[in-house]
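Student: Provide a 3D model corresponding to the input given below.
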Amino acid sequence: MKNSIAERVNDFLKNYPPFNLLKNEDLLKISTQVSIIYLEKGDTLFKKGDSFNHHFYMVRNGGIALLHTTPNNIQEIINISDAGDVFGVRPLIAKEDYRLTAVANEESIVYGIPINIFETVTNNNAEVYKFLITAFATNSYDPYTAEETGKIFGDYLPNNSQDIVNFQTANYTKKPITCKISSSLKDAATKMSNNKIGCIIVVDDHKNPVGIITNSDIKNKIATGLFPIETPVSNIMNAPVITSKKDLTVADGQLQMIKHNIGHLCITKDGTVNSKLIGVLTHHDVLVTLGNNPSVILKEIKRAKRTKKLRVARLKAKTLIKSYLEQNIPLSHIVKLISQINDAVTIRAIEIALKKMPTPPPVPFSWMAIGSQGRKEQLLFTDQDNAIVFQDVDEDQYEDTQAYFLELAKLVTKSLNKIGFEYCEADMMASNIEWCKSISEWKSQFSSWILNPDDKAILLSSIFFDFNSVYGDKDLIEDLSNSIYNALDESALFFKFLGRDALKNPSPLGLFKQFVFEKNDEEKDLFNIKSRALMPLIDAARLLVLSKKIKGINNTSERFEKLAEIEPNNKELYESCSYAFKALSKFKTKQGLLHNNSGKFIKIESLSKEEQLKLKRCFKPISEIQETLKLRFDLKNFM
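Tutor: Model prediction:
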């Protein structure tokens, strides 16, 4: 008799890692033993300090908050696990007591996965183990422990970008060119020439690898006359070959190559010479993978002498983002790395442009990134938003000084466009005379926006309030920031205008909790995740930090986290907003990578029901933070 409950569990688990990596029969063995746990909002599944039990968990419905308890007995949200997320993996990986507390963030159903059954059916499955280590690292992140030990992920996931790349599965050639052991060297060499490759694998009748021939062997053994060109391949091949399994990591592959002084590693079905050849990992493959390491990309950027080289380096960062998302590396870590790469690209573009200018800059200046780059939230290629502020000069020198920086900006924005950052349609770029000014002119501009607010002033100032100095004299930016905050003291009306602007996009859900779609012909029936979900959070965070005079924090999620710190009464709301922003940003980025665009417009019908539910869950903090803005800035009669 069929177990219908187990089948329903099975149907759910098979859609999510690591269970989608298992054979059907193995997954069914697990499904029959899964415990189904119902939790009301606020119910505790396990507490920090509890002895580990015999299960780890997956969320079926709802959300589970993982909380860190401070020495002052205050609980802080570290992560919220949604449907399909794995958590509570510490007993499986570390065999020690829980360091976090798991509490239902809403009404939830959780599957308890029995560890003994799971370990039995996943024995020696490296892909499953790698996923669980990553899940463990992501869910067990404890910033307080990190400060004490100097580690982010303990001993289970390396804490620097180089090690993260080494942890990846190596990319090898899946269909290697082979020849039979009975072949002549001439036949093998002809195959190598036709396929434009530097080596060929010699296999027996069972397709097992028995030797390898490289260009070097042909040069040293045939060109020198040691053997005739018609000699059997067995006379000159290197044997035996060194083999490995298909799931080896980059670090494993590199170590084997160093240990055996080889440049090619044969990948076989079971990892031994007595099984079928399925691929070849070369030293070049390892170098290419390592080339997507942030530190290597940054070195390439700093060495680049042409825009073309900068574009190649920045495209590698796109591959890096995809790889990190697939490994469940925390988004905050990804954002910091990519922001560093984006800034490095801009800096190098400016340095290259300065060399093309007829003279050095006439006065100190600073290149400002604004918009998403200024907030350090730019993951995919977007349009440019930038500006220049330069030191004050005498009135009779102003025009010539401004003309110099406008010419410099044209070179830089042209380079950034070639790299992949589109020109701003609204021309909010340093090459526009309106966005290339002296420090005094910029102070006057911001003062005008703040003291005489109108719709245009709010639109422009809201973009420029997220500026960040990328290159040049940072004192100019500090001076400008101080001037802005002094002006804010003189205008309460400005905050009302900013508040009204922050409410221009209400909840992304309409009546009956349905998604609100675009109505114009070009984007009809598409959901604009940027304007309807991300911008309301961006605008709210900006308004609140400005009203609190919080300087030096531009990133939206970090702004909410800082607000949670200084406003304990609203801590839960701000942390929810921070989490929602990161979840929405991650979703937008994944969509952009999937469709090779910005990810801004989403076809909701293409999403699974679980994905739609995850999106909707992120919308609740939007409506709550907007209600807070209405009350705090008295906006109900100012709409």
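Student: only C-alpha atoms from now on, for both contacts and neighbour counts.
Tutor: OK.
Student: can you map out the strands along the stretch 351-500 of the chain?
Tutor: 365-369, 386-390, 436-438, 468-472 (DSSP state E, counting those that start in this stretch).
Student: show me the one of these that comes nearest D634.
Tutor: Closest of those to D634 is strand 468-472, at 30.3 Å (criterion: CA to CA).
Student: I'd guess H68 is in a helix, am I close?
Tutor: No: counting by DSSP: H, G, I helix; E, B strand; the rest coil, H68 is not part of a helix but strand.
Student: to compare against the first, here's the next sequence to fold:
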Amino acid sequence: MNDFPLPGIVDFLKKVVPFNTLPPAALHEAITATRIAFYPVGERMIRMGEPTGDFLHVVQTGCARVSITDESGEELPVDFRGEGDSFGAVSLLKGGNALFNVTAEEDLIVFLIPKAAVDRLLEAHPPFRRHFGFSLARNFKAVRKSADDQLNLLTRDSQVHVDTFMTGKRVRDLMSTEPLSCRRQTPVREAADMMKQRGVGSIVVLNPEGRPEGILTDADLRNKIIAEGRDLDTPVGQVMSAPIRTVSPRAFSFDALLDMSHFGVSHLIVTDGKQTVGIISEHDFQLASGSSPIGMIGDITRATTVPELVDKRIHIDRVLEMAMQRSGSIKPMVALIAELNDRVTRQFIRVIEREMAAQGYGPPPVPYCWLAMGSEGRQEQTLCTDQDNALVYADDSGADDGSVQRWFLELSKRVVDALERFGIPKCRGGIMASNPQWCMDLSHWQKMFAGWIDDPTPESLRMASIFFDFRAITSEFNGARKLKDALTRMAAGKKHFARVLAKNALNNRPPLGFLRQFVVEKSGEHNNGLNLKLRGLTPVVDAARVLALELGVTSTNTLKRLKAATKKKVLRPDFLAAIDDAYDYINFIRIDHHLKAREAGTQMNNFVDPALLNPMERKVLKESFTVISQLQELMAGRYQSWRVQDR
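Tutor: Predicted coordinates:
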């Protein structure tokens, strides 16, 4: 099958990572030798242990199943590849026979790019080379781990089921097709009867143009009809849940699950362009995996005492560890950790507020907001993290007798202690809301921030690196937004502060020496180790913070800050992609190191001995550190041109 038009291949590949980084001439040269192949459903394209052929396979349409064959000959699926995904790269780049089977899960059209063409692209185009280096090192480890876990689960009794959403499945693999639908004027009685007849828990509500505008679920029937005593002839449009949340059928199922968790919904409408093609629910995930982060969130919000909430930690840890072990990218895992930690913190606050009221402390004296700082504020915390939090409350117009702060310090002490019992250690530096220094009214916070900016000292710069990444955990008081707006105004035009902050950010250099050799610790507890956090991740976090303050960006997340800097033409899009890959990969190695330590029962830390990494991992780690060095060079050039006396 070689009659696919050349312009069609070009149009497709220039939208696919990493081919979208190639100049037009290089892309055209590569595809002149490209072949097109069709594989019907069930056909085996690559067989484990056999030669793969000298081609990189890029999926144009359809879906491929990646699997391993165990000693008994049973095939165990470990990944799925869809439109724009590739396979065969590991064997193509490393040599040797295939590590996995690849079979057409659906009818499949694949572009076959010859090894010689791929080699030329790898040699001449660094972004292309970086992508495959990062992706291979991550995915090789993740897929092999997934396969190992599948084998282990066959031989031991486990109460924790394999989470299907972690094995690369797409929404289309789990969704229900032909969703039940009705119009907004349909009586609830009729809609409920339709749901009963079909045996489903939801019905999609369509607008006059036939597009989804809402959804009626079992929960809506219970909470809005039965509980409120409404007439069953009430039009569906008056009680439906709206607006709806949608997802693409090609999205990874884990991303859909994360959306459900974030928005607090149990159903997503699956749309392809303007067409509704299905619906996916929490129940679909439970059927597929036996466990669900949404189920965990329900457990968290139902807890009514501190001990009950503390008991949820074991189950959360199990699912988080399984999630991390199965993903080729750390971003979804870190997002899930942030979501769960936020929910846990908010529930502790609710429970402890009720306890204090019952004990005679009364309700909060003024509105307040619990703040997350540091990695938690950036939504980038991992398994190896401690508490960084604070509290801001509304300015009290009454007599300043200290009673307001005393109430909030009592709340904060209890919440901090509860979080420690839950397994999140206290900050050794005392950066916690239980410290009177970090539990203040809005005016005092604003004065403190202004002092740090107007007179930057080594200590204030250290504090800024923690506190300027703050984020609201509770939303009853908009103190975080007011404080963020004030910080943005204070930092605007303060070139001296930006320059000093940038200079401070350049103190932690990536651990690469002459001829790009690793520079490891030479003595002490972590001899021969690389500090991945301090020397790899922190330089990126610090650079993003400086750029955000200079450019007036209010987001605290590192990648979002860098994306904003790219939109403002400070960073090139291709360089942003390289930084993103490097940051993600270093974090991936770090999390893998944490998991190994936890499994071995040893203390988790951020030091990795490069001698324990395989050659590919070491090579990609060097590439990652090189990219971060380039970011620091950009920062040095940008801010060292600003004279110290510019204020």
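Student: any chance you could compute the TM-score here?
Tutor: Overlay of the two chains. TM-score (TM-score structural alignment, normalised by the length of structure 1): 0.61; 446 aligned residues with a CA RMSD of 4.6 Å.
Student: closest one to A135 of structure 1 among the strands of the stretch 351-500 of structure 1?
Tutor: Smallest distance to A135 of structure 1 across these (CA to CA): 33.3 Å, for strand 468-472.
Student: mean shift between that closest one and structure 2?
Tutor: When structure 2 is overlaid, strand 468-472 of structure 1 sits 1.3 Å from its aligned residues on average, using mean CA distance after the TM-score superposition for structure 1.
Student: helices or strands next to that strand in the packing?
Tutor: helix 331-356, strand 365-369 (3 or more CA pairs under 8 Å, 6 or more residues apart in numbering; DSSP states H and E).
Student: deepest in the core, which of the ones you listed is it.
Tutor: Highest mean neighbour count among these (mean count of other CA atoms under 10 Å): strand 365-369, with a mean of 24.
Student: find me the equivalent region of that strand in structure 2.
Tutor: Here strand 365-369 of structure 1 aligns to structure 2 at residues 368-372, judged by TM-score structural alignment.
Student: still on that earlier bit, most packed of the strands of the stretch 351-500 of structure 1?
Tutor: Comparing these by mean count of other CA under 10 Å gives strand 386-390 as most buried, with a mean of 27.
Student: the inter-axis angle of that strand versus strand 365-369?
Tutor: Here strand 386-390 of structure 1 points in a direction 160 degrees away from that of strand 365-369 (axes from the mean of the first three to the mean of the last three CA atoms, to 10 degrees).
Student: now do strand 386-390 of structure 1: which range of structure 2 does it align onto?
Tutor: Counting by TM-score structural alignment, strand 386-390 of structure 1 falls onto residues 389-393 of structure 2.
Student: mean distance, that stretch to its aligned residues in structure 1?
Tutor: Stretch 389-393 of structure 2 sits 0.4 Å off on average (mean CA distance after the TM-score superposition for structure 1).
Student: follow-up on the earlier one: export the strands of the stretch 351-500 of structure 1 as TSV, with columns for distance to T134 of structure 1.
Tutor: Shown next, in TSV, are these (distance: least, CA to CA, whole Å):
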stretch	distance to T134 of structure 1
strand 365-369	33
strand 386-390	37
strand 436-438	46
strand 468-472	32
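Student: so which of these is nearest D285 of structure 1?
Tutor: strand 468-472 (34.1 Å).
Student: so how far is the closest one off the chain centroid?
Tutor: 23 Å (CA atoms, centre = their mean, to the nearest Å).
Student: which residues does it contact?
Tutor: 343, 346-347, 364-370, 374-375, 477, 554 (CA atoms under 8 Å, 6 or more residues apart in numbering).
Student: equivalent analysis for stretch 579-596 of structure 2, please.
Tutor: Residues contacting stretch 579-596 of structure 2 (CA under 8 Å, 6+ apart): 131, 134, 138, 321, 324-325, 329-331, 382-384, 532-533, 536-537, 540, 559, 604-606, 608, 621, 623-625, 627-628, 631.
Student: list the buried residues in that stretch.
Tutor: By neighbour count with 16 or more other CA atoms under 10 Å, stretch 579-596 of structure 2 contains the buried residues 579-595.
Student: pull up the aligned stretch in structure 1 for it.
Tutor: Using TM-score structural alignment, stretch 579-596 of structure 2 pairs with 577-594 in structure 1.
Student: mean shift between that stretch and structure 2?
Tutor: Mean deviation of stretch 577-594 of structure 1 relative to structure 2 after superposition (mean CA distance after the TM-score superposition for structure 1): 1.5 Å.
Student: would you turn the helices and strands packed on strand 468-472 of structure 1 into CSV with distance to G62 of structure 1?
Tutor: Converted to CSV, those look like this (distance: least, CA to CA, whole Å):
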stretch, distance to G62 of structure 1
helix 331-356, 21
strand 365-369, 39
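Student: which one of the ones you listed lies nearest to E561 of structure 1?
Tutor: helix 331-356 (12.2 Å).
Student: show me what that closest one is packed up against.
Tutor: Where contact means 3+ CA pairs under 8 Å, 6+ apart, helix 331-356 of structure 1 is packed against helix 294-303, helix 307-326, helix 395-419, strand 468-472, helix 571-595.
Student: tabulate those (JSON lines), appending distance to D501 of structure 1.
Tutor: Converted to JSON lines, these look like this (distance: least, CA to CA, whole Å):
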{"stretch": "helix 294-303", "distance to D501 of structure 1": "37"}
{"stretch": "helix 307-326", "distance to D501 of structure 1": "32"}
{"stretch": "helix 395-419", "distance to D501 of structure 1": "29"}
{"stretch": "strand 468-472", "distance to D501 of structure 1": "22"}
{"stretch": "helix 571-595", "distance to D501 of structure 1": "18"}
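Student: re earlier: buried ones among the contacts of stretch 579-596 of structure 2?
Tutor: Of the contacts of stretch 579-596 of structure 2, these count as buried by 16+ other CA under 10 Å: 131, 134, 138, 321, 324-325, 329-330, 382-384, 532, 536-537, 540, 559, 604-606, 608, 621, 623-625, 627-628, 631.
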